[in-house]
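**Q** Sequence first, then the predicted structure:
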Amino acid sequence: MDLKGSRCVRLNDGHLMPVLGLGTYAHEDVPKSKAYEATKVAIDVGYRHIDAAYFYQNEEEVGAAIREKIADGTVRREDLFYTTKLWATFFRPALVRQGLERSLKKLQLDYVDLIIIHIPVAMKPGEEIMPMDASGKMMLEDVDLRETWEALEKCKDAGLTRSIGVSNFNLKQLEMILSKPGLKYKPVCNQVECHPFLNQRKLLDYCKSKDIVLVAYSALGSHRHPDWVPKDSPYLLEDPVLKAIAKKHNRSPGQVALRYQVQRGVVVLAKSFTEKRIKENFQMFEFELTPEDMKVIDGINRDFRYFYLDFAIGHPNYPFVDEK
């Protein structure tokens, strides 16, 4: 699956996914209007892959931006690839379609191009996104993800989504889906945290062997919000190796980090709400890293994860165990 000469990859169900997407997740402190403006800018720049989620609570704004750019003739609906995510409160099979339909209603779109299981850990259903009990403990459930997957297959058959996939699944959880009796559709992708400090080589090799695309989030590291990551977390884009390679190519460390992913066969999401940075990220198509560059960047992997889904530690489906 060599993406170097293409801006799209063909998924295992035949649909095409652009190799660079706009990520739209932001901390709740950030106004939702920022996602609206960023989506419009990104489409004008040339992005054709937009990644959002019910959990992000920004699909009304992102959908409005998409519809506006369709209405003004910039793009057609079929030119865009939109990804949403099934949130953990909708994992019971009877609720899966309802979860997708809620996103479609917010977006005011007839279908999404891809819906993925957001995390492998289910939560108690209800109107709250993060349901907690009286003591402040997250109300988690143990739902059979194979049954959730079957309900997603029905959503695909109904035309509500063109493709279905997963996110934050480890290798064993992927195997669980792939070995499910009566499997109708394989996951087209697994969206996971992936960057030069966490290059996910073992998971990437497995996904390639099964014709599943690895999609990288936090590809530029992470924002420094204290609610998300510890203060002493390393700054990916300040890494001297990335900076040296960027200088050699007269590019930014961020462009190098994005280019690295595409050249190793990974679809990459770049989150930014700044017009200058959105444009800069898209320019990663304008250059190529050498085999030596790629090898050197491989060497800075430290299996460092910014996001641990702390609330789910101890759950039977907690994914970030036995990763080496």
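**A** Structure received. Residues are numbered from 1 along each chain as shown.
**Q** CA only for contacts and neighbour counts going forward, please
**A** Fine.
**Q** ok, which stretches of this protein are strands?
**A** Using DSSP state E, the strands of the chain run over residues 8-10, 16-18, 20-23, 49-51, 81-86, 112-117, 122-123, 140-141, 161-167, 189-193, 213-217, 267-271.
**Q** contacts for the second one?
**A** For strand 16-18, the surrounding residues in contact (C-alpha atoms under 8 Å, 6 or more residues apart in numbering) are 7-11, 48-49, 81, 267.
**Q** The chain: helices as residue ranges?
**A** 33-45, 59-71, 93-107, 145-157, 171-178, 201-209, 240-249, 253-263, 275-282, 291-298 (DSSP state H).
**Q** from the chain's centre, how far out does the first one sit?
**A** Its chain's average C-alpha position is 17 Å from that of helix 33-45, according to C-alpha atoms, centre = their mean, to the nearest Å.
**Q** Then the second one?
**A** When C-alpha coordinates are averaged (C-alpha atoms, centre = their mean), helix 59-71 and its chain have centres 19 Å apart.
**Q** Same check on the fifth one?
**A** Put simply, helix 171-178 sits 18 Å off its chain's centre (C-alpha atoms, centre = their mean).
**Q** Buried ones among the contacts of strand 16-18?
**A** 8-11, 48-49, 81, 267 (16 or more other C-alpha atoms under 10 Å).
**Q** Below is an additional structure, to be compared with the one above:
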Amino acid sequence: MTATTSPVSSIPMPALGLGTFRLKGQTVIDAVKSGLSLGYRHIDTAQIYGNEAEVGQAIAESGVSRAGLFVTTKIWTEHLAGDRVIPSLRESLAKLRMDAVDLTLIHWPSPGNAVPLKETLEALIEAKRLGLTRAIGLSNFTVAQMREAIGLVGVGEIATNQVEIHPFLQNRQVVDVAKALGLHLTAYMPLAYGKVMTDPVLLDIAARHGTTPAQVSLAWLLQRGFAVIPSSTKPANQAANLEALTLRLSDDDLARIATLDRGERLANPDFAPAWD
């Protein structure tokens, strides 16, 4: 599978991963096993998803070597204090049945800045030094928060900022600033909870390429250099999503997709930062 490399050392992050948000119990076990059998080698989970144990079980039972996988988890907001980061990560590792994950993200900036970012980042760097994670990164960070993080530890220490990006929320300020700063981005909710499947522009582009709107949306993101982590439970859809790796959109296609941005943010909890 094609891989994209984040600015952190030489850790390869497969460009197309399998998200597990909202997947529970046997559903997530089956989805991860199916994805691994199809060739996915990038699995994304989080403490708050409540499925780390099932993800770990699926990986352990898949027969796929851990050394060939890129696994991400995320530290939840209640564990961002300096004395909670490492213990909570150890708990995640026990659930995942792993000695280390490849990437650990701050899932959301500390609500109300209750925990200083410096405190959390220093704890994550210590977790990396201890060998509990091979890289660290951010999620749902605004432009100002990205700049703050880079000012504290340097862009070379941050593997990615995982943010919501899809045709209806193109997050242009974050994208432009991240590019200028040299910070890699990972796009979550790349299919906008399936809304891409009914958009007339995406349907037309897909018809021209003999493909699906989902593949068009994923290819649009991949072509821009982002990693993407669509969530899917159906093997047929998982397999179809992989085909986005070989789909090339034209400049005209890209220009048409650019017109779809309507600021439609789907992940917006009450503790979210003030978005750009």
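**A** Arrived safely, thanks for sending. Predicted model, so just to flag it, every value in this text is computed and none were measured.
**Q** Any idea what the TM-score comes out to?
**A** TM-score for the superposed pair, counting by TM-score structural alignment, normalised by the length of structure 2: 0.95. Supporting figures: 275 aligned residues with a C-alpha RMSD of 1.7 Å.
**Q** Widest-spaced pair of the buried ones among the contacts of strand 16-18 of structure 1?
**A** Between any two of these, the greatest separation by C-alpha to C-alpha is 15.7 Å, found for Leu11 and Arg48.
**Q** Read off where stretch 246-266 of structure 2 ends up in structure 1.
**A** Residues 286-306 of structure 1 are where stretch 246-266 of structure 2 lands when matched by TM-score structural alignment.
**Q** Return the set of buried residues in that stretch.
**A** Within stretch 286-306 of structure 1, the residues that count as buried by 16+ other C-alpha under 10 Å are 293-294, 297-298, 300, 305-306.
**Q** Please apply the same query to stretch 253-264 of structure 1.
**A** By 16+ other C-alpha under 10 Å, the buried positions in stretch 253-264 of structure 1 come out as 253-263.
**Q** now do stretch 7-27 of structure 1
**A** Buried positions in stretch 7-27 of structure 1, judged by neighbour count with 16+ other C-alpha under 10 Å: 8-12, 17-26.
**Q** Quick one: neighbours of Asp211 of structure 1, just the number.
**A** By the criterion of other C-alpha atoms under 10 Å, Asp211 of structure 1 has 18 neighbours.
**Q** Give the equivalent position in structure 2 for it.
**A** Checking with TM-score structural alignment, Asp211 of structure 1 has Gly182 as its match.
**Q** correct me, but its match touches Gly154?
**A** No: contact between Gly182 of structure 2 and Gly154 fails when scored by C-alpha atoms under 8 Å: they sit 10.5 Å apart.
**Q** any common contacting residues for these two?
**A** What both Gly182 of structure 2 and Gly154 touch, as defined by C-alpha under 8 Å, 6+ apart, is an empty set.
**Q** ok, now which ones touch Thr24 of structure 1?
**A** Thr24 of structure 1 neighbours (C-alpha under 8 Å, 6+ apart): 35, 50-52, 56, 271-273.
**Q** Which one (most neighbours) among the residues you listed?
**A** That'd be Ala35 among those, by other C-alpha under 10 Å, with 27 neighbours.
**Q** residues touching it, list them.
**A** Neighbouring residues of Ala35 of structure 1 by C-alpha under 8 Å, 6+ apart: 24, 58, 61-62, 273.
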